[in-house]
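>>> The following comprises the amino acid sequence and a computationally predicted model.
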Amino acid sequence: MPRLHRLPARIAAVMVGTILVLVLTVSGSVLWMTRALDDQARRQAEARILDARDGMVERARLLALDYAKWEDTATHVTAGDTDWMRDKIGATAIAGEAFQIAMLWGGPLERDLGWTIGGPAEPREGLLDPLLLGLAESRLALVPLDTYDGTEFFAWSAGHLYVLAAARVEHLTERGGGVLPDDRLGRLVMGQRIGAATVGAMRDDLLLSEVALVRRPPQDRPSLPLLDAQGAPVAFISWEPPHPGSDLLRRMLPLLVVVMALTAGLVAVGMTLVRRSADHLIAAERRSALAARTDPLTGLMNRTAFNEALATPAREGERAILYLDVDGFKRINDAIGHAAGDSVIAHLGERLSDLAGPGCLLARVGGDEFVFILDGPDAGARARDLAAAVGAALRSPLEVPGHRLRIGASVGYAVQGKAGSTAEDLVRHADLAMYEAKRHRDRGPVAFGDMIETADREARIMERALREALDRPGELSLVYQPIRDPRTGRLAKAEALARWTSPQLGPVRPDRFIAVAEQSGLIVDLGWRLFLLLCDDLERHADLVACFNVSPLQLLAPTFVPDLIGELGRRGIDPRRLEVELTERVLVDDPRLAAERLEELRAAGFPIALDDFGTGYSSIGYLRQMGFDTLKIDRSYVADLHDRIERQALLNAMIELAHALGLEVVCEGVEAEDDLRIVRELGCDLAQGYHLGRPMALGDLMAPCQGPARSVA
């Protein structure tokens, strides 16, 4: 019997022990989970605060760069147009919607000009501390010229905290500008005020309590520093860390007591539910982190993830960057629309993703720019193979809704150099190689190397020599290539061609020095000097009718047409003796402004010709809209006509189209008697080429034997 009495006690002991173990296990698990949730929430809060701070900085940076690298800003700041700066920049700062403080200084500006929210319309001097501007200058000195970049930092001004972004005001070469010395460039700083409203919006967006902006870091709560131009904290964002685990435990405790009293199974269910909640929080964080580092259009890494991937240092030869830029993507967007353009980028991303194997990452870092990162001891060889594979992958057309497109791309790559070179250097080298490939598209992928550096050095030497040539008479000259009637051989007019013989460099090919002039911003001065030489020849020979080429920068310059008309009027030269030749690039870069300039030339009496037709992107609409007088068909359609029946048909269609639009047709590149016979039979009005006359001095052109010329019938 005693045993019978002891059995319940034993059962009870087992039950009590089981429940006690269960209670201790559940309690320990709940406490552990509570701490884990609190720690996880603390880290999440810190990451969200960091993202919010970086977002403020990035918004300020993009805003400042958008204004500083805007062509209109560069034009009006260089011209010292205070009214424009007040209306376009100052008024926006005063309104305070996009930014609340703005200041321009340096370069062509005689004094600093500043505006702030609610302030007067007239610019103020000394709006920002000179020491602060000096620090901004120091940081901008580290930013290379002719780049879409600037510097950002936090600073106090007039009792308010701002996130400031500063950049040089310059017209980038990739947008048709030219590199100017640093001391000729103005500076622009813009800032967004960080006040109670900003902090309140941050608190609401991040779902955090007691978010505050403080001067000193609190001891009892986390904070994040806001750094000034010297890298020192000027303020801190502090917040109350969330305690979701503790809050959850307080809410669940009564239920847990009841559940543990009734059944350990319900406790297990409760634990499972809690664990599931934690899993949901972790999964949400992972999705958020992934979305922040993923390009939404292609699903590839974005620039943020690309920069993170480059943060790990690499040894010499064990990392390569391959930079790819789609050729003419703006024209694709203009032709088929931005939605179809996005589809092109998405399909291109899929095709490039197939080429990224082990040890290779692919990112989309711009609108039409993709970058591969290759790591490993054979990175250089793999980069060369990948460049070839990219070219092969782009040979087949892309299928987008309603369109079948062949996409071209410029590819450049660079391999990690000697120890100490940074990831930024590697990316810059690949970018330079890509631009070299874009300049010489027939070369295919370009590897960064001594040749590119040598080309840059030679271009700088040529630029200095060209600047000297513009100041010295005798180095620049003109020759003339006759343009004749293909039926009679009569000289109709002649194309003026530039020549340069440098004392240091000797004779320089026109394509070389004209390209250098365009890149360095000398093309307008060079064009004007050559125009004056042409006017001298027109004065000496009253029978001369000449064509002269005008670059896009010349045509779009505000004073080009008035200066042209004024010079001819001063010399008494009839504008009808000068035919202005333009390439198709002018029409694509800025059709509206080009149409305005051509209308001014046409009103003044100048004949206008479209040169090298068929090599670019001009359309029948352009030909009708611009009102050309002459169409010059590129030599690539004329060469070897007698062997190319299909080319004869294409040339015939071009001539008939031009005649239907009332245009005179000139066929360039007539190099043989058979070519001349065919263009004559196809109805071409005039012809030009070595068979009819090479470029020659004016005296030879105007010699009696050159007037009627030899018979070409």
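Noted; the coordinates are in hand. Numbering: from 1, shown residues only.
>>> From now on I want contacts and neighbour counts done on CA atoms only, so please keep to that.
Noted.
>>> give me the element the closest residue to residue 223 other than its chain neighbours is part of.
Nearest residue to residue 223, sequence neighbours excluded (C-alpha to C-alpha, 6 or more residues apart in numbering): residue 238, at 4.1 Å. If you go by DSSP states H and E, residue 238 is part of strand 233-240.
>>> Next up, a structure to set beside the first:
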Amino acid sequence: MTISALVLLVALALFLIQRFDVVAAEREQVLVEHGFARQIDELNAVIATQVDWDDAIRSLDHKFDAEWADFNVGNYLYTFNGFSHAFVLDSSARPIYSAVKGERSDAAGYAPFATVAARLIPAVRAAERQRGPFKQRLGKNNIIIPPIQTTTTTQLAGVTYIVTATLVQPDFGKVLPKGDRAPIVVTAKPIDKALLGAFSARYLLNELLLIEPTVKPDKRQQIVLRDADGAGLVALSWVPRAPGTVLRQSLQWPLLGGIGLMGLLAFLVMRRGGAIVSELIASEARSRHLAFHDQLTQLPNRAMLFERLRLMLAQLADSDHQLAVICVDLDRFKDVNDTLGHHAGDCLIQTVAIRLREACGQNATVSRLGGDEFIVLYRCSSQQQVADLADRIVMSVAEQMVSEFGRIEVGCSLGVAIIDHPGVEPSEALRWADVAMYRSKDSGRRCVTFFEPEMDDALRARRALESDLREAMSDGSLHMVYQPQVDRGGQITAAEALVRWNHPQRGAIPPGIFVPLAEETGLILPLGEFVLRRVFAETSGWGDLRVGINVSAVQLRSNGFAALVTRLAAQAGADPANYEIELTETALLGDDPVTAANVEALKRLGFSIALDDFGTGYSSLSVLQRFSVNRIKIDRSFVCALDESGEGEALVNAMVKLARSLGLSVIAEGVETEDQRQRLLACGCREFQGYLTGMPQNASSIAGLAGIKSAAAIEALSRRA
């Protein structure tokens, strides 16, 4: 009886072990199937981003631009996402562009993919017809045009590809398709080692490889990838995890121990089995927690936020309460990362998360959307309740944080969208709060803004201005002016290059508007290259007259920036010794190796370095010494203060003495009155820049004022540039 019971116990244990393996394998099979489908969706989203665009309509439909296609389709998709083939088909499905591995090729490159493309195109055209022609601007009434795509897999020359056909569509709606049929972009991405490696690492798969679909090796699982006809092309095969087998292997010696140890063995099996089950349950709980929580702050992440927001919006139908969606964005968080490092930024994010939970209490849901942006969901009965909560959040975040990095102070800007009726999409509610938050940023930060419908118009205007800025770099509305810098005798010793924008409809747009916009939208690098190219072209014949060029922190942190400056100067025949790179103090703070390498390379090539707006940032002797700055520029705020009190004069005097002790030259900016110039002379300053000494002028005017003999040549260069 005892032996029978023990045998039954062992049989039960082996059955449970086998079931553990089966359940784990089944769950892993579903995970891989869903994961590969998600992988294809993510690749399709990348393609749609590049072709669902007004510029794409203009450059691929209205008038085909091969260089645009190279940069935005062929080269971009290959360089950043691994699409080995990219083709553009016209309305008659004829290839008008072909790129293989990021390089433009002839039409023969499309031939191998013509058959599979022909299977995909009808579905795209059918969806295009169902969508119908655009009868109004897309940006009106928040119309969103979903991408039109269809995807399959195919096999060519032994390589399996994911092939997608995507219809070219507008996004902002400034440019609409010229006919009933828009071009179609066909892309192919090979399922190679890189893709398999990334997919395997993402879903923790063992020995992932491609095999024939008819081969079914023992102890392996697989999913079959099929072509447009449903025929199996290849199978993704992997070795499933087997927790039960691991358990059996760890217990095989005790099982052979003998009848005398059977009782103890049974106890160990049950105990171990319970531990495995508990571990599986705990692992599932951890996985679910990680899937719905931010790892840094343990707050709900984007996925859980959308789930809860959708539920709370639906509950508005049966409630007399309102839902407040509060977007919280830290002010100047980037400065903390730049000056103290990313670890300090992480500590700050964790502290802010704790303060938000404490300020909001149990009646609100606090989540981290990403970066330094948080979302608070709060049920309320009045706007005053929301305003009180928002004020608590602003005050809580503004409290000084004491850490291993010293005392850190940041503020936050809040945008609030109050929703009192069901039917609003979660993404739309978040967008409203985000629009209001950016209005707070524009209003001076550390404030709260409630969403109003007219704010959408301002956002559209901002996006339109961004689009216009892209065009301005090629249509001639951007140009350079130069402000003279003079010595105490009034002789021009240098000039600072300044970019100006004359908008065709809006007139002159100040740099204080379009330069920050360029930094926020990623246009600062092409804008900076435009400025460098134009300045070198217009001033290369100025001889020994020094020219100052402003460079942003983003440019300085860009790999290869020094090489770009050198190449542009060489193309224009400009001598680096006649140029001064003007940097802000914030750009030189921190331990960024790319910044240090770029500065060192520029100095080695002969460019001098000036520290602009000196005294307004985190001024330190270490910055002046570490980067071997040649000159400092006293900010206009200190020059203006000379007229107000003796403290301003004392500060300027101290700056001049500091510069002299370090062997640096010094110049004062913003000199507008003769009294300011005299006071600066008394402090020991010998160079000046401002409206008193000279207004910004074009290149030929500066050449004439400085007595440069090649002024005519400069003017010709200016016109040509």
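Now that the structure is in, tell me what you want to look at. Small disclaimer: the values here were computed from a predicted structure and weren't measured.
>>> before we move on, the earlier item: what's around the residue nearest to residue 223 of the first structure, how many residues?
Number of residues near residue 238 of the first structure (other C-alpha atoms under 10 Å) recorded here: 23.
>>> Wait, it touches residue 212, no?
Yes - with contacts counted by C-alpha atoms under 8 Å, residue 238 of the first structure reaches residue 212, the gap being 5.3 Å.
>>> hang on, the earlier thing: right, and the helix or strand after the strand holding residue 238 of the first structure?
Counting by DSSP H and E, what follows strand 233-240 of the first structure is helix 244-262.
>>> so how far is the strand holding residue 238 of the first structure off the chain centroid?
Distance of strand 233-240 of the first structure from the chain centroid (C-alpha atoms, centre = their mean, to the nearest Å) equals 35 Å.
>>> do the same with stretch 339-354 of the second structure
Using C-alpha atoms, centre = their mean, the offset of stretch 339-354 of the second structure from its chain centre is 19 Å.
>>> Repeat that for stretch 574-594 of the first structure.
26 Å.
>>> Do me a favour and get the end-to-end distance for that stretch?
End-to-end distance for stretch 574-594 of the first structure, by C-alpha to C-alpha, to the nearest Å: 23 Å.
>>> Likewise for stretch 542-556 of the first structure?
So stretch 542-556 of the first structure: terminal residues 30 Å apart, C-alpha to C-alpha.
>>> what's around the closest residue to residue 538 of the second structure other than its chain neighbours, how many residues?
Leaving out its chain neighbours, the residue that sits closest to residue 538 of the second structure by C-alpha to C-alpha, 6+ apart is residue 718, at 5.0 Å. Number of residues near residue 718 of the second structure (other C-alpha under 10 Å) recorded here: 20.
>>> and what of residue 155 of the first structure?
Neighbour tally, residue 155 of the first structure, other C-alpha under 10 Å: 23.
>>> Also the one 4 residues further on?
Using other C-alpha under 10 Å, the number of residues around residue 159 of the first structure comes to 7.
>>> how about the closest residue to residue 419 of the first structure other than its chain neighbours, secondary structure?
Distance criterion C-alpha to C-alpha, 6+ apart; nearest residue to residue 419 of the first structure, sequence neighbours excluded, is residue 316 at 6.0 Å. Following DSSP: H, G, I helix; E, B strand; the rest coil, residue 316 of the first structure is assigned to coil.
>>> quick one: residue 316 of the first structure and residue 414 touch, right?
No - with contacts counted by C-alpha under 8 Å, residue 316 of the first structure stays clear of residue 414, the gap being 11.6 Å.
>>> More neighbours: those two, which one.
Remark: of residue 316 of the first structure and residue 414, residue 414 carries more neighbours, 29 against 16, as counted by other C-alpha under 10 Å.
>>> so which strand or helix has residue 541 of the second structure?
Assigned by DSSP H and E, residue 541 of the second structure falls outside every helix and strand.
>>> Show me what the helix or strand hosting residue 99 of the second structure is packed against.
Using DSSP H and E, residue 99 of the second structure sits within strand 95-100. Judged by 3 or more C-alpha pairs under 8 Å, 6 or more residues apart in numbering; DSSP states H and E, the packing partners of strand 95-100 of the second structure are strand 85-89.
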